[in-house]
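Trainee: this is the structure alone, sequence omitted:
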């Protein structure tokens, strides 16, 4: 079993000497290094020699940085796929009844109860949250890049989630349509048809907001599980 000082040396080796920044990858590599070093120590090899041998096995700093780039790319692809599957589940998947229910509720509120302003205000709150999340993440990325400008690997930067970006674009489209498109152009549609079209857009926005809430809940649960393991 490695000592805390040796584990710290591995962490410094990965972060400071090899410029790795992705915490998940660093955690995985730390475990791999620890197992490999323990095996070599049991055979009488010195700690410094063991860590250098493992480092060479990964192709040195260049190999580790390339690994981080590929790791980040695969994580981004997995995240995009999971987010798309989540959205799809509201349309013709296991959560279809939620999407249908949201549409029916909005139809009742907009057409039968005349609560369009209430619906717009509620969705406006969601739009503010999504907007702050997108631009907040962009700001964090800029700060992150500045703080690590001498050693940052561009692939390690955290991109905005496609779920949030799509929700932002949908919300912005709905806002612009309500403010400029529908009041100015009838598009050859009756007022009820325009209201129905508007309700469809609102339903899509609401589905994305619900999906974001589910994704946030899962993210928090995963974070809690990691803390418990530690």
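Mentor: Here it is on my side, so go on. Since the structure is predicted, the reported quantities are computational estimates derived from the model, not experimental observations. Residues are numbered from 1 along each chain as shown.

Trainee: from here on, just use CA atoms for contacts and neighbour counts.
Mentor: Fine.

Trainee: show me where this protein has its helices.
Mentor: Assigned by DSSP state H, the helices in the chain fall at 4-12, 23-42, 47-57, 60-92, 96-107, 116-147, 162-176, 182-184, 191-229.

Trainee: out of those, which is the most enclosed?
Mentor: helix 162-176 (a mean of 19; mean count of other CA atoms under 10 Å).

Trainee: that one: how far from the chain's middle?
Mentor: 16 Å (CA atoms, centre = their mean, to the nearest Å).

Trainee: same question, stretch 122-130
Mentor: Counting by CA atoms, centre = their mean, stretch 122-130 comes out at 18 Å from the chain centroid.

Trainee: just the residues contacting it, thanks.
Mentor: 164, 167, 168, 171, 172, 202, 205, 206, 209 (CA atoms under 8 Å, 6 or more residues apart in numbering).

Trainee: and if we set it to 10 Å?
Mentor: Applying CA atoms under 10 Å, 6 or more residues apart in numbering, the contact partners of stretch 122-130 are 116-118, 120-121, 131-134, 136, 163-172, 174-175, 202-203, 205-206, 208-210, 212.

Trainee: stretch 165-181 now?
Mentor: So stretch 165-181 is in contact with 120, 123-124, 126-135, 161-162, 164, 182-185, 187, 195, 198-202, 204-209, 211-212, going by CA under 10 Å, 6+ apart.

Trainee: ok, and here's another one to check against it:
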């Protein structure tokens, strides 16, 4: 059976394991497929579209990354993905040409003793750079100029501020965050309603931040950006700006 046929079958099995929320998130990340094409498509139809728009090899890599982003890193999904990822990796390694034995320099190519520079060719002391040419200490970048926090994944930032987020974010702000997440298709209506059934703002905030962190870096980044836009004072207190 060809790689294309085996992958098509495995992809169908993977999609059967996804929850409605997982399936919606996966469609969102498949941005090479036009929205009008993938809307209202069944799970049985999606594998053909994925392979059509991404190709067999690229679709394996794309689905692997999406499953990590959703995230669906559980054994049920990953065990179906792993053989194909490893197969691609092996193909890539085998395609790198090995250096031929003949490329090793022959013994005769080693520089002869006579080619060693004579003592007179050693640079004189006067050729050593003057002290003034050594970069001054002021030219060394200050510690503050080294990016640090920006390299932290968005979901890690949320985890660090989780306790304060739950305490400080108000109900009206949470509603705006939910609206933006729903509009961005990071959550579905059922998840939004689940949050809204909580009686207190703290319970809502706890469910929101945990729900978004589980959905990965893009969803977490959107939550942070929206909070900075709608409640800058709180975002500053949480050091998200």
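Mentor: That came through, no problem. Keep in mind it's a predicted model, so treat the numbers as computed, not measured.

Trainee: got a TM-score for the pair?
Mentor: In this superposition the chains share a TM-score of 0.24, using TM-score structural alignment, normalised by the length of the first structure; 92 aligned residues with a CA RMSD of 5.7 Å.

Trainee: pull out the buried positions in the helix or strand encompassing residue 49 of the second structure.
Mentor: Using DSSP states H and E, residue 49 of the second structure maps to helix 46-54. For helix 46-54 of the second structure, the neighbour count (16 or more other CA atoms under 10 Å) marks 46, 47, 50, 51, 54 as buried.

Trainee: biggest helix in the second structure, by residue count?
Mentor: Longest helix in the second structure, counting by DSSP H: helix 75-94.

Trainee: all helices for the second structure, in order.
Mentor: Using DSSP H, helices in the second structure cover 3-17, 20-29, 35-38, 46-54, 56-69, 75-94, 154-168, 171-183, 189-196, 201-214, 217-230, 232-237.

Trainee: what is the burial count for the residue nearest to residue 228 of the second structure when sequence neighbours are not counted?
Mentor: Nearest residue to residue 228 of the second structure, sequence neighbours excluded (CA to CA, 6 or more residues apart in numbering): residue 235, at 5.3 Å. As a burial measure, residue 235 of the second structure scores 20 neighbours (other CA atoms under 10 Å).

Trainee: dump the residue contacts of residue 155 of the second structure.
Mentor: 209-210, 212-221, 223-224.

Trainee: just the buried ones from the residues you listed?
Mentor: Judged by 16+ other CA under 10 Å, buried ones among those: 209, 212, 213, 215, 216, 217, 218, 219, 220, 221, 223, 224.

Trainee: let's have the residues you listed in a markdown table, adding distance to residue 160 of the second structure.
Mentor: As requested, these are exported to a markdown table (distance: CA to CA, whole Å):
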| residue | distance to residue 160 of the second structure |
| --- | --- |
| 209 | 11 |
| 212 | 14 |
| 213 | 11 |
| 215 | 16 |
| 216 | 15 |
| 217 | 14 |
| 218 | 17 |
| 219 | 16 |
| 220 | 12 |
| 221 | 14 |
| 223 | 14 |
| 224 | 12 |
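
Trainee: closest to residue 203 of the second structure among those?
Mentor: Here the nearest of those to residue 203 of the second structure, counting by CA to CA, is residue 209; it sits at 10.2 Å.

Trainee: tell me if I'm right that the closest one and residue 221 touch.
Mentor: No. Assessed by CA atoms under 10 Å, residue 209 of the second structure is found out of contact with residue 221, at 11.5 Å.

Trainee: identify the contacts common to the two.
Mentor: Joint contacts of residue 209 of the second structure and residue 221 (CA under 10 Å, 6+ apart) are 155, 158.
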